[in-house]
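**Student:** I'd like to go over a predicted model; first the sequence, then the structure.
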Amino acid sequence: MMAVVPAQSLRVSEIKDPTVLFERYNTEEIRTIERRVRGGIEQKKEELRQMVGERYRDLIDAADTIGEMRQCSESVVKSIQNMYSFCNKLKQTKTSLQINSKEESQKQSQEKFYTMAAHIKLLLEIPERIWSAMESSQYLQATQLYLLCCHLNSQLHLEGGGPHYSPVLTRFPILVRQVAALGHFRSTILLDSKSLLRGRAVSDQAIAEALVSTMLLEDSSPRQALADFLLARKASIQQLLNQPQHGAGIKAQVCSLVELLVTTLYQAYAVFYVPPEGRLAETGLGSGLLFATLENATSATSAAKGKKVLHEDMSAGSWFKYLPPSVTDFQPALRTLAQPIQSEQLRDTLQQWIDTCKEDIRCGVSSLLVFVRSLKGLASIRDGVWDLLSSDSINQHWAMVCQRLLDKPISLWDDLLQQLFLQRLQAITQEGTEGISSSCRQLLTSALHDLEAQPSSLSLSSSLSSSSSSSNSSAGGFSRGAQFESDVAAFLWSEAAGDLQSDAAWVSVAQRGQQQQQQQQKSGLSMKTQALTPCVQSFCSALDAKLKAQLDDLQHYLPADKNGKDAASSTNVSPLETTSTSSSSAFNRFRDAWAVEDTLREHCLACVRDVLASVRTELASAQERCSGSPDASPRRMGLVLFMARLCQSMGELCPSLRQCILGKQQGAVEVPVRGTPRQSRKLSKGGGAKAVEVSPAQAKWAGLKEELLTCSMEAYGIWSGALSKTVVERFSAALHSESAGAILGTATNWEELEIQEEAESGNSVVSKIRLPVQPSWYVQSLLFHLCLEVNRVGGHALPKVTLVELLKGCLDQVLDQYEMLTRNCQGKDVAFLMTQNRALQLLFDVRYLSATLAARLEEGKSSRSQQDPRVQEVCDSLEGHIDPFIYVFIQGPGGV
């Protein structure tokens, strides 16, 4: 393990693992080491520049040396020529043939020397040409020049083995170093060529030249070139998906990905596809560029046409004429046989590439769509993809290209992106509705807390005695809206600025109804007539605003309202419609509109049912507290009534809820109507004769309204049960009172009647009897306070079923008390407790309560068929304490 060395003393060569630096040094020391390493790098770069400069100086020196050698050789030649001329004069005996042969040999030697010099000159100039070609992205030209360098190197080595040039090569070691320096060009050209294949904005010709460069350098086949092309594009796809962009960059990323896929298939057609024999090429699109480019680069006939590696600018020099034809007419050759790719092989390879890219694209796009937080942004990305694929440059030949390459049409949206966008839409909708559900639960808890926090400690029974004065009193410190839940009468008779709309003076009632249907607006007076308290209005308004925001966000993903026909056709798309749509555009953006609306519908139903579950939980808690305590407070009953009104009016005061479940088109047709389960059953019976087709969305909306009404009726049932129990308790206390003073205190006025009878003697006998003509005071108090409490909570807006159940509950409990009274009187010996007068009063009270509290008789039925048998039993028990003579009179036409 390396000892800890101070940062100032640490050498670069000692850095083996960068992770160790972060473990042993702090940030400042690491930055110091980084600056030292960067300084060393810059120093190395400077040394490299100096070394390259020294090499170029060596080349210049070598050129000067060659020039001096040429001068020396010329002087030597001149000297030799002089020597030959001198010797020729001395040796006149030699024949002229020998002299000519020597001159020819000298000329050949000179030409070989110039040829070698031209080789060296060309070898020194080619690297600069290669760098210029690579800077201008002409990789095929760079490859040809590199292969020419290799050809020159081989020629110099081959000729260097002869007796004339081997001493010269030993004098020019720069040649060996120059060829060695050219070795890195191969890897650089290969790397840059394959990097070019990853680009999206690259021409087809540049792609073909880059692939031909790779084939010439690696001696690969066209199939290997296709594999390299597809691998480069797959790497480009992965690089594009891994870019750390968020927000608005997601749209550009997804569109760039789609554009890359489309460009890949188009370039695969342009570069690799060769039409079969007998089939004409498509107009407007090129094909087979790879083989055409390869033919131009390697064919021997192209040199005759002037398409040579060495261009005219290089042939302008005087030394160029000394190059042999093997150099001037050089053309690279491909060792393998470049046969066109068969259609089946091209199809299978492209299909396999598409299949391998699908999973990467799905995972990558899914991770990108996580950063899209709204349906508006999701629709913007979808529309961007649609605009891209529907453009003329892509859509015009897309079907033909797919048919030629894959033998089938391909839709990038349907196969790759549609399901991903739909899943993200479902996730966004679920998050939104869950947020709405959570906020509604919090709002419900807050509203119930405000209602329960009223500083009223009066019980319902004690408030009955002072109800007339308490309705006008207001305790400071608690919300008026919360007070109105338990005292709706105060809300009804209060005035507010919004009771009448601003145009109420000049808009008729019929026009007002139409405006309310279109605008979903109601005046405050209309709210009061339905006993919709401010707390209920506030809750429903908050819920409706959240649902409307969710619905408005969803509308960006659905067809616009003005395109009603498109909207209708998008919800039920047939294959014929899909085909016709795809002919004019790349794909049908709104084909999954039904799934989008169904997603919102299901999540809205879950949201409302979650709120209903919270309401039912609160109702169960309130019912348990009411059943556990002998007396129910108005504050507690206000909570129950608030939840009852909330469930009853949620469907009406939240028009956005209806639109979310039925859709915006159907949701704006029907006007919501409040009602009860009994009313809905009547409507269903009345419309049963004419069968109406109900859509699944309408069935779900009807089911949700039924759930809301059921929950509302449960809450009203709790309230009616508690109210009937409370009012009957005071009645029971007065009824079971045994003291004479209490009984006389509850007595009312009796009426004296004269009865004339004829005695046996024929004389007329007049007798007087007293009969009750008013119910007892506690009976009147029971009915009065019952009416008062019903009026307090807005009895005009209560469901009829609830009122009937309230009356029936009160009657049942009253009869229980009368039955208990009659049983107690029968079991006691004291006759004072049940005198004839008291029995008459009780009988009058029972019949009066039965007639008042019993349900309204339906038409066509007699009173006896509807009378409770318990009433008859109590009456029979009381009649046993009455004189038969008086009882007969009571039962007569003028009786009670």
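**Tutor:** Structure received.
**Student:** make it CA atoms for all contacts and neighbour counts henceforth
**Tutor:** OK.
**Student:** The helix or strand hosting residue 617 packs against which elements?
**Tutor:** Using DSSP states H and E, residue 617 sits in helix 593-628. Contacts defined by 3 or more Cα pairs under 8 Å, 6 or more residues apart in numbering; DSSP states H and E place helix 593-628 against helix 418-452, helix 564-571, helix 634-653, helix 655-662, helix 696-735.
**Student:** from the chain's centre, how far out does it sit?
**Tutor:** 23 Å (Cα atoms, centre = their mean, to the nearest Å).
**Student:** Quick one: end-to-end distance for stretch 555-568.
**Tutor:** Between the opening and closing residues of stretch 555-568 lies a distance of 14 Å (Cα to Cα, to the nearest Å).
**Student:** List of residues touching that stretch?
**Tutor:** 375-376, 378-379, 570, 590, 593 (Cα atoms under 8 Å, 6 or more residues apart in numbering).
**Student:** what about 6 Å?
**Tutor:** Residues outside stretch 555-568 that contact it (Cα atoms under 6 Å, 6 or more residues apart in numbering) are 376, 379.
**Student:** out of all of them, which helix in this structure is the longest?
**Tutor:** Longest helix in the chain by number of residues, with DSSP state H as the criterion: helix 27-90.
**Student:** which is the next helix or strand following that helix?
**Tutor:** Taking DSSP H and E, what comes next after helix 27-90 is helix 96-135.
**Student:** Specify the angle between the helix or strand just after that following helix and helix 96-135 in degrees.
**Tutor:** Using DSSP H and E, the next helix or strand after helix 96-135 towards the C-terminus is helix 139-160. With axes from the mean of the first three to the mean of the last three Cα atoms, to 10 degrees applied, the angle from helix 139-160 to helix 96-135 works out at 150 degrees.
**Student:** Now the element after helix 139-160, going C-ward?
**Tutor:** Using DSSP H and E, the helix or strand that directly follows helix 139-160 along the chain is helix 166-171.
**Student:** Pull out the buried positions in that next one.
**Tutor:** Residues of helix 166-171 classed as buried by neighbour count (16 or more other Cα atoms under 10 Å): residue 169.
**Student:** swap in stretch 639-647?
**Tutor:** So for stretch 639-647, counting by 16+ other Cα under 10 Å, buried means 639-647.
**Student:** cool, and stretch 219-239?
**Tutor:** Residues 219-223, 225-226, 228-234, 236-238 are the ones in stretch 219-239 that count as buried (16+ other Cα under 10 Å).
**Student:** and what of stretch 879-890?
**Tutor:** 879, 881-882, 886-887.
**Student:** Same check on stretch 535-542?
**Tutor:** Within stretch 535-542, judged by 16+ other Cα under 10 Å, the buried ones are 535-537, 539-542.
**Student:** same check, this time on stretch 186-194
**Tutor:** For stretch 186-194, burial by neighbour count (16+ other Cα under 10 Å) applies to 186, 189-190, 193-194.
**Student:** let's bring in a second one:
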Amino acid sequence: MAKSPQVKQDATAEHNDDPDQLFVEASVAEVRAIEQRTRADIETQKQELRSMVGEQYLELISAADAIVAMNKNAHAVLDKLDSMQVACDISTIKKRAAAVRSDQDEKGHNQKRQHLFALAALIKSLADVPEQIWHALENHRYLHAARLYAIAKRVHDTDMGFVDVQAAFPVVQRQWDAVSFFLPQIIQKSTAFLRIPDQTSESVAEILLSLMLLDGQVYLGTMEQLLEVRMAAINDMVSSKEHRLPYQLKEIIQLVQRTLVHVYEIYLQRPLLVNCVEQLQDNFMMGSSSTLPAITRVFAPSTNVHLLMRYLPENVQSYTPHLETGQPLLPGDIRQFAQAWIQNVEELLEGHLDTMLEQADTHQSLIQIRSRVWDLLESAESNHRRSGIILETKGASWKETCEGLLERPYSLWDNMLRDPFNRHARKLIDTRCQALANQPNTLISKRVQAKEACPVALDTTTLPLPTSSSSDAIQTFIKSLTDAAQGRHRLIQETQAAFDDALQAMRSDVEHHMTLSDKNRFQCKTDTASIKEHFESSCANAISEYTSGLRKLLGELHSWTDEKAANDMGIFIGRLAHAIAISSKELPRALTLSKPSTHSTLELRSGIDKDPRVKRLQQELIDTYHQAHDSWINMVSSKFGHALQKGLSENQWNDQCAAALLWTNVGDDVLLPIQATNGVERAVYQVCQELRRVNSTMLDKTIMQALKKQLGETMASTFQSFKPELTEKGAIQLIFDMYFVNMVLQDGIFTEEMKQCIENTKEHIDPINWATFEPHFLPSVERFCLKQTLILGILTRPNRETYERTRKTTATSNQQHNVVPLAPQAPRFTLLPIGHLSLKA
């Protein structure tokens, strides 16, 4: 027992048991304090009592439950011992056996044996079904698996009557649980197997029948299921990243073709599914005329089920299912579903085929894939025999299927594949043409920004002579010589090679289309002509954009602070355009695409009958070449103007003119200038130096004319602005300089400005003297120009008539037919070598 709590004693109160005494001896505050302390002690004791009682109570309850359980178990053991003793009593056993034998008759014995066999047949049928279903699924016999499941369900639901099978034999329920596990598997695998197109219509009809048997589908539901599964298969195939493009296209084509054929044969032409349903409901085993029970025919003979199945109830042995088929499908509804399905397929492929075809990154691979697709379509449309997974059978042709189901001829190539293939071919062309058009921004721009081409832009390539007499070495030397003559140094060759290689790669790839241009299957000739036209126009646009890119680079050079480097880079860009226009063989080939075997003919005719587009593009490149020299021409003209102004300013144009010391008697005691002043000739020579620096052989007639025109305008403006103090002698020398510069730059043709300058200068010369000087003036200038031919180079080439006349006159007077004299010949031996000038003076 628990101990009672002890009450604490208060030190201030001696008589706790007597309240009266407490009130007499203690104050009010002490009484209240004792009251509060007493109440707190009471509460504490209550809590302690509750805790102690609760713990012991639980222990007490547990002990009581254990005692009761021990009592029950002890009585059960005693009962078992008693029953064992009774059961093992030999005399009792003998008495009961004798009583049973005496009471049993033959009829009762047969009935019990029949019940036993019926139970054995039930258990045997359920025990063998899982293995049979498993083998059926492995062999893709989904209708057989469905029949096995239906029989097993029928056996399980049968009431034996004489015994509660579920209670007497729990194994039956466990076996049924194992069988019912196959129901979703059969439905799932049947649906998945519908995705495979390469099977016969009979096989597809059996799979759809199994879905009707197990999943309760009707005719309409089966067709919707078939079309939905095939659409999902097509969608998975177009979205797959694991398969190659040819396999994807083959599977898609087969899925579309076989789906339409299956729908036509199963639902419209000869309703296979309706026949299968009728046979299943009549005999449970389609195509069988046997009189054996259905359950016996379903099971494999190796199981020996037929020995026990005869003991099952009659309703199990003669079981045939009843299917809810719904309303029969009308031909119009079938065609409507098929047409809607094929339209959905077209929309699906329209959105995915372009992405799929990106695997074909060249025209060669695209054409190979297209040819395989054509072969597949031709074989499918012409052959009526198909190899299925299960068997081979003769079915409806593609033409018959389309006319019966779609009510019109239908071509998969024309309606689904042709446009995406042609679009991708054009896309390949556009992509490569865009890469070609971007070369000025990607390839040339980097060199321009890095000024890589400046040091070698005007370089005349040094040519090493061939060290051997082999044909390869000689051909290499000839090519190097040709490139040097055309100004095609290494950078220009590399850049032009990149241009030609891009065009050649595109052309060689697109030429694979031309190999089929003579064939007209699947509108091949029309598509090839369209692609050829697109290629030629795209190449023309790309080359035009390439030229525009070069012009844009020329425009960017105006922002350079280094004018000389900018001009050199501009000339480099211009000569690149010139080299492409003149020597590129791929440019005309790309714009006149044909079969590879005709290239030699085109090359022979290229100079005779060029395509107008080729002429236009070459002219655009030549115009770019001319435009590239505009800034350089302005720079040369500006420098020439400054040099001419400086040369004129440094000379005195009075009687003290230094050039007058070199005047020569031209006859009749007439002294006239025989050469220009040094400053003027130096200004002209600087122009020649610049021409040599930029390799004047690469300057065509148009550029030289533009240069001379600009120099002529600069010359005229310089002489017009030059206002020196002139005497007659200075005016004569100045007019000679004007004649000389005009002869060099304008071939002796005077502009109105120059005429005015000369007339203004003549005002300082006596008219009578000028009349004497004038007949000798122009021949003297011409002779001086002829003498300067080797020094001044290309600028001193006058017209042929003047050149020939002056050359003959000079040759006759000097009797030196093989020497062009640079100055009048002096006597070989004199006292002083320069005395002849003073004597003649």
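**Tutor:** Received, thanks. Being a predicted model, the structure only gives us computed values, none of them experimental.
**Student:** still on that earlier bit, which one, of the helices and strands packed on helix 593-628 of structure 1, ends up nearest to residue 550 of structure 1?
**Tutor:** Of all those, it is helix 418-452 that lies closest to residue 550 of structure 1, at 7.0 Å by Cα to Cα.
**Student:** can you tell me the mean distance of that closest one from structure 2 after alignment?
**Tutor:** By mean Cα distance after the TM-score superposition for structure 1, the fitted helix 418-452 of structure 1 averages 4.4 Å away from its aligned residues in structure 2.
**Student:** Work out the gap between that helix and the centre of the chain.
**Tutor:** 14 Å.
**Student:** In the helix or strand following that helix, which residues are buried?
**Tutor:** The element immediately downstream of helix 418-452 of structure 1 (helix or strand, assigned by DSSP H and E) is helix 460-465. Neighbour-count burial for helix 460-465 of structure 1, counted by 16+ other Cα under 10 Å, picks out 460-461, 463-464.
**Student:** would you list those residues in a markdown table and tack on distance to residue 201 of structure 1?
**Tutor:** Output for the buried residues of helix 460-465 of structure 1, formatted as a markdown table (distance: Cα to Cα, whole Å):
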| residue | distance to residue 201 of structure 1 |
| --- | --- |
| 460 | 81 |
| 461 | 85 |
| 463 | 83 |
| 464 | 85 |
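**Student:** for those residues, which one is nearest residue 605 of structure 1?
**Tutor:** Checking these against residue 605 of structure 1 by Cα to Cα gives residue 460 as the nearest, at 36.7 Å.
**Student:** What's the match for the closest one in structure 2?
**Tutor:** Residue correspondence to structure 2 (TM-score structural alignment): residue 460 of structure 1 is left unmatched.
**Student:** residues contacting residue 460 of structure 1?
**Tutor:** Taking Cα under 6 Å, 6+ apart, we find residue 460 of structure 1 in contact with 632-634.
**Student:** again, 8 Å this time
**Tutor:** Residues counted as contacts of residue 460 of structure 1 (Cα under 8 Å, 6+ apart) are 631-634, 723, 726.
**Student:** Contacts for stretch 511-522 of structure 1, please.
**Tutor:** Residues from elsewhere that reach stretch 511-522 of structure 1, judged by Cα under 8 Å, 6+ apart: 655, 668, 671.
**Student:** Report the buried members of these.
**Tutor:** The neighbour-count criterion (16+ other Cα under 10 Å) marks 655, 668 among the contacts of stretch 511-522 of structure 1 as buried.
**Student:** Serialize the contacts of stretch 511-522 of structure 1 to CSV and add fields for distance to residue 133 of structure 1.
**Tutor:** Converted to CSV, the contacts of stretch 511-522 of structure 1 look like this (distance: Cα to Cα, whole Å):
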residue, distance to residue 133 of structure 1
655, 70
668, 68
671, 76
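**Student:** so how far is residue 211 of structure 2 from residue 177 of structure 2?
**Tutor:** 21 Å.
**Student:** Equivalent analysis for residue 411 of structure 2, please.
**Tutor:** Distance from residue 411 of structure 2 to residue 211 of structure 2, counting by Cα to Cα: 32 Å.
**Student:** Which of the two has more residues huddled nearby?
**Tutor:** Applying other Cα atoms under 10 Å to residue 411 of structure 2 and residue 211 shows that residue 211 carries more neighbours, namely 24 against 16.
**Student:** That one reaches residue 218, doesn't it?
**Tutor:** No - counting by Cα atoms under 8 Å, residue 211 of structure 2 does not reach residue 218; the two are 9.1 Å apart.
**Student:** hmm, back to that, so which of the buried residues of stretch 879-890 of structure 1 belong to helices?
**Tutor:** Here DSSP H is the test, and the buried residues of stretch 879-890 of structure 1 give 879, 886-887 as lying in helices.
**Student:** Tell me the one among those nearest to residue 315 of structure 1.
**Tutor:** Nearest to residue 315 of structure 1 out of these is residue 879 (Cα to Cα; 142.0 Å).
**Student:** Would you quantify the distance from the counterpart of the closest one in structure 2 to residue 734 of structure 2?
**Tutor:** Matched across to structure 2, residue 879 of structure 1 falls on residue 762, judged by TM-score structural alignment. Residue 762 of structure 2 sits 10 Å away from residue 734 of structure 2, going by Cα to Cα.
**Student:** cool, residue 426 of structure 2 as well?
**Tutor:** For residue 426 of structure 2, the distance to residue 734 of structure 2 - Cα to Cα - is 68 Å.
**Student:** So which of these two has more stuff around it?
**Tutor:** Applying other Cα under 10 Å to residue 426 of structure 2 and residue 734 shows that residue 734 carries more neighbours, namely 24 against 18.
**Student:** Which helix or strand contains the more buried one?
**Tutor:** Using DSSP H and E, residue 734 of structure 2 sits in helix 728-746.
**Student:** Which of the residues in that helix are classified as buried?
**Tutor:** By neighbour count with 16+ other Cα under 10 Å, helix 728-746 of structure 2 contains the buried residues 728-746.
**Student:** Show residues contacting that helix.
**Tutor:** By Cα under 8 Å, 6+ apart, helix 728-746 of structure 2 touches 652-655, 657, 659-660, 672-673, 675-677, 680, 684, 708-709, 711-712, 715, 748-750, 754, 758, 761-762, 764-766, 777-778, 781-782, 785, 795-798.
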